Structure formats: structure tokens, C-alpha cells
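J.: my questions concern the predicted model and sequence given below.
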Amino acid sequence: MVKHLIELVLVVRWTKSLEDKNRLFWFMHTAGWCGFALVHYLGSLLHDLRDIFTVILILNAYAGWLCSIPLRYIYRKIWNLPPIRIALWVILCSFITALFWQVIKNINYWEIYKHGYRPDELIYYARNTMFSFSIILSWSLLYFGTNYYQMLQKEKQNVLKANTVAHQAQLKMLRYQLNPHFLFNTLNAISTLILIEDNKTANGMVTKLSEFLRYSLDKDPMKKVTLESELQALKLYLDIEKVRFEERLQVNFNVGEHCENARVPSMILQPLAENAIKYAIAVQEEGGSINVNVSKFGNDLLIELSDDGPGAEIKNGNLYRENGVGLANTRERLLALYGNDFSLVVSNNTPKGVKVNIRMPFEVGTNV
């Protein structure tokens, strides 16, 4: 049992070490040059060279280890260049490094194995540079291949995380949509409309309720939808609530030009509206209003949802409300989908109430 636990701990530590890009580089870098020395040592056995040649191999491997380190920092600088320029930089840097390394290898061989031999012409210092170039170029390709693999793995992890968070968000939405209290209030309002023979309004409310539930069930939480579609779903939700609150609930939309085609996460606004209904409209006898403003600024989409309720306690951009999960859920989804390229700010509205501002990349096109 203890043996298995020790093995498990070692595996976990080994996995974490490989996930660390810096540790992985130094491990592979050192292992690669040790492998280079070992292969050449085994090859030297076939030629029956003197034992001193082993020292030369070690020095050459160490020189290659040192000479190739600067390439890492150069390649970091050129990482985001166009592919053709990256290829040219890699070839140039690999050749220069190989030339410098080959000179060191020749000097090591002449000084140690040939007892201070000196060539007649300087050109001989660069002899066999193309072989060294192939080694350094292989090192460069392995570096880029490893980093691209790590990048793809990280993207895969982000997608899996986004899927998990989004599906959790959908489950939270379904919990609210099928919440007995929500359905009771909605169906009770429909029943009241039928009793007073306002069948037209009752029929309209049933239609909106079914459309809203169908929208939330049909939309894949990982598929981004147009802002126009998202706002239509939000209006359906608010229309249902307006039957309950009647004139106590006022809703205003102000959508900037060309913003309707922007892609946003599905069901991203409803939790914010839910909070406003619960904490701003329902708690005031006179009700209140919800304002939705959307605009484009540069390459960003700006969304603001505000209310004129009694407000709330806000510290360091965090909203303190009992059992409040809407904002936390929204922030988690945005983080999973956009990384650090978003912001969600909660602040006090003027003259009263709370407003939530969301900034996300302005994206258009097909579902992603």
C-alpha cells in the first residue's frame, strides 16, 4: 500500500514537472544533449578511438548545450511573426549557432586529440559546419514542435474547461427555469388572466414562456449566438416578468449600430436580469426599471445592465448578496471563453441601484 502511494506521489510530481514549461525545457534540453554525447560515444567505439576522445565528446555536448540556450530567447521574440519570417529566422539563427559551435568543436579536437594542431587556413575552423547545422536545426524544430504541442494541449484544456463551466451554467439556468417558485408565479399569473377572461394576454404569456424555455433548452452553451438573438430571449424573459409586476417593471434597451450581429455566449444576460428582478424590482413597492445598453468601442463589445433598486454592498468590484450566484456564474463563463480578454465590473448606479458592465471581444461570423 505504501509502495503504491509513493509511486502515485512520484507520478503526480512528474506530471506537474512536465506541465511546467520552464522545467520541461531544461529537462528536454539537457536530456537531448546527453543523448547526443551518448550516441557519438557509442559511434566512437566502432572506430577504436583513444579514451581521451570521450572528454572531447563531453566538451562538445556541453558547448552545444550552452550555444543553443540563446536560441530559446530569440525564438520567444519571433514566436508571433508570420510563418515565413519565422522560418527564415530559424534557419539563420541555427546556421550562426552551428558555425560558432563547430569552431569550438574543431578547437577542442585539435587542442586535445591533435596536441595543439593549427590549420593553415581559417576556413578549416568551419569544417563540417553543415553537420552541426543539421543538429541545431533539429533542436530548433523540436523546440517549436514541443511548444506548439503544449499550446494545443492548453487550448484543449481551455475548451474542456469552457465546456464544463458552460454546461454547469446551463444546469443552473434549467434549475431556475424549472424552479417551482418561478413556474408557480408564471402559471398563477396565466390562471388569473384566464379567470378574468383576458384570454389574449394569457395565450401570449403561454407562448412567450414556451419560446423562452425552448430557446434555453435548444441553445448549446458552447455555441455563441448573435446579440440580437440573445436580446430577444432576454425580452421574452422580461415580458414574462412584466405580467407579474405590470407597471412596476419598466425595461429600456439601447443597442448601438451594428452591434446586433456581434457574437456573445448564449444565456449570458439572463442571470444579470434575474438579479435585477430579485433584488431591485421585487423589493420595492413602486418597482423600478432595468436598462440594457450595448455599444462597440474599438475591438470590444460593451454591455451594461443597470437597475434603480436600493443598491447593494460592493467591495473591490464584488457584489455581496445572499445566495447570489448569477454574477459568479457569468464571470466563470467569460473567463473560460475569453481567458483574460474580458472584464466584468459591478458598481453603484447613479442616482441609485446597481450596474454591471461587461467588456468582451467584438466577434462576428458563424457560431464558434
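T.: Perfect, thanks for sending it. Residues are numbered from 1 along each chain as shown.
J.: hey, let's count contacts and neighbours off CA atoms from now on
T.: Noted.
J.: the stretch 251-368 of the chain: helices as residue ranges?
T.: In the stretch 251-368 of the chain, the helices defined using DSSP state H, counting those that start in this stretch lie at 270-276, 326-338.
J.: hmm, who's touching the first one?
T.: Counting by Cα atoms under 8 Å, 6 or more residues apart in numbering, helix 270-276 makes contact with 234, 237-238, 290, 305-307, 309, 324, 326-327, 330, 356, all of which sit outside it.
J.: put this next to the previous one:
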Amino acid sequence: MKQTPDATSSATPFSKLPGYWTFQLGGWLGFAAFSYVTLTIWYNPGELIPAIHTVLQALLGIAVSHPLRWVAKAVWDAKIWLRILVNGVAIIAASLAWTALRLGAFTWMSGEIISMDDWGGWIFGSFTVMASWAFCYHALKYYRQWIEQRELALEAQKSALEAQAIAQQESIRRLHAENLARESKLRSLKYQLNPHFFFNALNSVASLVQKDNKQGATEMLARIGAFLRASLDEDDALQHTLRDEIDILNQYLGIEKVRFGDRLNVEFNVDEDAQSVEIPNLLLQPLFENSIKHAVGRSLSPTLIRLDARRRGERLEIIVTDNGPGKPTASNGAAERSPGIGLHNVRQRLQSVYGDDFEFSVSQDRTSGFEVLIRLPCGAPGHRPFS
């Protein structure tokens, strides 16, 4: 997937914006420098007291303007007309207070009495400064809120894109699982149409007819037909319950039971609460097919294939074992019985449906036969097989 530049990289992160006191101290320091250059040096060049007064009135301005912040925050969420009224009154009060402090400090430092006629200019200057302070405070606060909301919107957009990407990945996984399911059905169909399978099945029917066992022959043909109908079912669902899977499996085993007779013995040990858990379609048949081919087919002694299934918390545990000839070796010393195409296909389907949230293991030795262990999620959120 092509990567796009992060939209947040072009904006100032909200957490990196300067704080209130940075603006407060920096602004009044700038005011003091501006006043000194434009007024003090112009009217009182080289005089110490006016220079000190310029710095002192900036310090007094910090103290007087700070309560304006409290007022602004107190009415920030009020109606606009009330905010304008309250902030306006606060600005006027701050202007009068700062004017009185500036004049008092100047008289105390210089001993000079300021004429009442000059108070208007001092008050106007104070009002201009305090109104400018309030304007800058509100502008910066609105800007910070805009930055914060923009970051939240970008985060929401990023989350939406991530969710969309996850949905696309899930869609791809679903398509992959559907393809594997269709391939599994085709492989199952191929096996059933395999001449060797039909030869054995029809040979068993012919043997029953020769023995004048019409009921057995009829039952055998019915089992073959039922199994074909179940395998060729047009339902494209990728999953069904373990109970449904066992029903189809029994139809397959019924055919093989006629072929192998007492040599094939099957035992199911399935807990009741496990039967309703949904699993991928045609999951168990390849496991039993593997045991029939390598255990029952290679031994003249009775062979037991056992299915154990139980729920362990939110996991379904399935174990298929047989007590066949174990792990025989060929003349060249290589193991004759090894996981084949069927077991590989089972693992591949589990990987497609559950990702990495499953367990699949195969164990065998020379004495205890063959065992396949599968652990799956029991339909937990985010781990259900696709349907």
C-alpha cells in the first residue's frame, strides 16, 4: 500500500504551543521595550527615573492584566453578549487600576504631580493596552482550540483510515478463505470421483450382491448417495457447527465401514457444549481419511480412530487419534507415514480463517499411532470464522 505523508506533520502540535506565561511575560517585556524606545528616550533621554518607571509599569501591567484571564475563563462558555459585557467591564476596571498605579508610581518616584488634564491621555493609553491584551488573549485561545480540534479531527481521520485498511485486509482474508473452501470442495469431489474410491465402494456393493445381501447392498448405495449429496451441497457457507460436521463425517465413515468391516472402529467423545461451536466446513474428513489410509488400510488388526472435542474456556480443542502401526519406515529408512496433502490443506484453511489464533500439531511414534491436535477460538469477537 502506498504510504501518504502524515497530515499532522504540517501542523503545530497542540502540546508544543507556548504556554500562557510565555506570552504574558514576553508580551509585557515587548511593551516595556517599545515604550522605552518610542516615549522614554524621546521625551526623557538619558534620565534614570523615567527608564525605571517604564520597567515598573510593565511589571504592574502583568499584575493588573492577569485577573483578566480569570474573568475570560469564567465566562468563556457563556452567551456572546454576556461575554462581551463582562470582559468589557473588566477591561475598563483594569485600565483604571493600571492608570492609578502608573500615576502613583510616577509621582512617588519623581515627586511630580500629574495634572488632571493629562489623566485622559493616561487612561486612554491604559485602555488601549488592556483591550489589546484581551484581544490577543482571546485570539490565542481560539487558535489553540482550533489546533486542538484539528488534531482531534486528524486523529479521527487516521483512525478511520486504519479501520478501513483493517476492513480491506479482512475482506481479502474472507476472499482467500472462500477460495480455499471452494478448493477444498473440489478436492473432496475429486477424491469421491477417484476411480480407486469408486472401485472399492462398488466392489463392496458387488460383494454384498454376490452374498445375496440385498439389504446391505441397498444400504451401501444409499450411503454413497447421501455422502455425495452432502458433499455436493450448493450451500457456500464457510462454516457450520461441529454437530453438522460430525453428521457428514458419519456418512463418509459408513461407506468406509462397509469396506473395512471390523477393522475400522470409530469412537466419538464430544462434549455437548462443544457441538454448537462453529468450525470451517469439511475440517475433520481429511483427518479421518489420513488415519483410514495409513492406519486401517495398512493393518489387518482392528484399528480405532477416536475423536475428542471439548470446550476449554473460549477455545475448542479437537483431537483425532488412531492406534495404527505408528511410524513405520521404508526400506531406505525414511518415514512412510508423514503429513500429506490433506493435513497441509487443513492447516492452510485454519491459517486463512483464524490468522495466527489457532494451534495445529501432529505427533506420531512407532508404538502409539498418530495424533492431530487442533485448538480454535469459540466464536470470540474478532476471531469468528467468516460466514
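T.: Structure received. Predicted model only: the values in this text are computed from it and were never measured.
J.: about what we covered before: among the contacts of helix 270-276 of structure 1, name the ones in strands.
T.: Of the contacts of helix 270-276 of structure 1, the ones assigned to strands by DSSP state E are 290, 305, 306, 307, 356.
J.: need those residues in CSV (columns: distance to residue 11 of structure 1).
T.: Output for these, formatted as CSV (distance: Cα to Cα, whole Å):
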residue, distance to residue 11 of structure 1
290, 54
305, 48
306, 50
307, 52
356, 44
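J.: so residue 300 of structure 1 sits against residue 362, correct?
T.: Yes. Using Cα atoms under 8 Å, residue 300 of structure 1 makes contact with residue 362 at a distance of 4.6 Å.
J.: for the contacts of helix 270-276 of structure 1, work out which two are farthest apart.
T.: 309 and 330 (20.8 Å; Cα to Cα).
J.: ranges for the strands of structure 2?
T.: Here structure 2 has its strands, by DSSP E, at 239-241, 264-270, 278-280, 303-312, 315-322, 359-364, 370-377.
J.: contacting residues for residue 189 of structure 2?
T.: 231, 232.
J.: that one maps to what in structure 1?
T.: Under the alignment (TM-score structural alignment), residue 189 of structure 2 pairs with residue 174 in structure 1.
J.: what residues are up against the equivalent of residue 292 of structure 2 over in structure 1?
T.: Residue correspondence to structure 1 (TM-score structural alignment): residue 292 of structure 2 is matched to residue 277. Contacts of residue 277 of structure 1 were listed using Cα under 8 Å, 6+ apart, and none were found.
J.: mean distance of the single longest helix found in structure 1 to its aligned residues in structure 2, please.
T.: For structure 1, the longest helix by residue count, based on DSSP state H, is helix 129-177. Its aligned residues in structure 2 lie a mean 1.3 Å from helix 129-177 of structure 1 after superposition (mean Cα distance after the TM-score superposition for structure 1).
J.: distance-wise, check the residue located most distally from the centre of structure 1 relative to residue 11 of structure 1.
T.: Most distant from the centre of structure 1: residue 120, at 59.0 Å, with distances by Cα atoms, centre = their mean. From residue 120 of structure 1 across to residue 11 of structure 1, the span is 56 Å (Cα to Cα, to the nearest Å).
J.: how about residue 284 of structure 1?
T.: The gap separating residue 284 of structure 1 from residue 11 of structure 1 is 58 Å, by Cα to Cα.
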